[in-house]
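# build the 3D model from these lines:
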Amino acid sequence: MASSLKPKKIYDVFLSFRGAELRLNFISHLYQALIQNGIHTFWDSEELKKGDQISMLMEAIKESCIAVIVFSQDYASSEWCLEEVAKIMECKEQRNLTVLPVFYKVDPKEVREGRESYRRALDKHESKFGKDSDKVKRWKEALFNAGSLSGWHLNDE
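Here you go, the predicted structure:
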């Protein structure tokens, strides 16, 4: 009977985003609104140790009920963000994680189809890791799947 119990999730929401502009504006407001409403939220902190950061982030994703991915123009330039989105989409399939995308000043087609800033970033990753890299293929698939989800579009509002 004990084996049928689901493990309790540590976080209600995991926030995935890239950049100081978002951290200091949209994300900080979103984070405060979630916390004020009693929603236990994980967002990466400047205080995380460099060696532990990626493994800690992956654990936090697994221990969350919902992941909010804020896709911005600079999101795909970060290998860490791409690892996060790949893990988020893996957990969506394997652990029933709810994924809510926010398209912040980018079109979902840009994310999904690798256009504009996403194409430039993925081209750089391909030149670093190789055109046939499994890592880059996994990132592209995760971006396609996440970019295909219904989400919110935010420009300068």
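# for the rest of this, base every contact and every neighbour count on C-alpha atoms.
Fine.
# give me the nearest residue to residue 129, chain neighbours excluded.
residue 136 (7.5 Å; Cα to Cα, 6 or more residues apart in numbering).
# how much space separates the one you found from residue 121?
According to Cα to Cα, to the nearest Å, residue 136 stands 11 Å off from residue 121.
# circling back: surely the residue nearest to residue 129 and residue 128 touch.
No: counting by Cα atoms under 8 Å, residue 136 does not reach residue 128; the two are 9.8 Å apart.
# between the two, tell me which one has more neighbours.
residue 136 (21 against 11; other Cα atoms under 10 Å).
# let's see this one next to it:
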Amino acid sequence: MAPTTRSSDFSLGWSWDVFLSFRGEDTRFTFTDHLYSALCQQKGIRTFRDDEGLDRGEEIGSSLLKTIEESRMYIMVFSKTYAHSKWCLDELAKIMECKTQKGQMVVPVFYHVDPCDVRNQTRSFGEAFDI
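As a prediction, the model looks like this:
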């Protein structure tokens, strides 16, 4: 079943209810796939996830930045190598910019990482910034 579209959402500038940010190689076919299915197919929540495989060093696309801007809320799936991806960090920066400007909600999900490691940039998160 396809997600339903509410015309009032479009008039408010929201093209998507939820934008999923995740590291594909960590969670695409496991946790994120199940989360996407539950939101989109079971509950009819318009959820965006980028299904494209990305080449290393590739810049985040302008259409993806626009999608982030037009999303009502964000779910960040922090996994062990999330911070190792420039693409993920660029998404995170844009999401936090939008949160500051428009007040969208950000929901962090910690998948096989301790929230303290993300906050303090230790363990796998610290390794990403030691480069």
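# TM-score for the pair, please.
Overlay of the two chains. TM-score (TM-score structural alignment, normalised by the length of structure 2): 0.82; 119 aligned residues with a Cα RMSD of 2.2 Å.
# so the residue sitting nearest the centre point of structure 2, which of the three states?
Centroid-nearest residue in structure 2: residue 21, 1.4 Å away (criterion: Cα atoms, centre = their mean). Three-state call for residue 21 of structure 2 (DSSP: H, G, I helix; E, B strand; the rest coil): strand.
# residues touching it, list them.
By Cα atoms under 8 Å, 6 or more residues apart in numbering, the contact list for residue 21 of structure 2 reads 49, 74-77, 88, 91-92.
# of all those, which two lie farthest apart?
Distances among the contacts of residue 21 of structure 2 were taken as Cα to Cα; the most separated pair is 49 and 92, at 14.0 Å.
# just the strands in structure 2 please.
With DSSP state E as the criterion, structure 2 has strands at 16-22, 47-48, 71-78, 105-110.
# in structure 1, what stretch matches the first one?
Residues 11-17 of structure 1 are where strand 16-22 of structure 2 aligns, taking TM-score structural alignment as the criterion.
# to which residue of structure 1 is residue 79 of structure 2 aligned?
With TM-score structural alignment defining the correspondence, residue 79 of structure 2 maps onto residue 72 in structure 1.
# what's the spacing between that match and residue 117 of structure 1?
On the measure of Cα to Cα, residue 72 of structure 1 and residue 117 of structure 1 end up 9 Å apart.
# which of those two has more neighbours?
Just comparing residue 72 of structure 1 and residue 117: by other Cα under 10 Å the higher neighbour count belongs to residue 72, 21 against 18.
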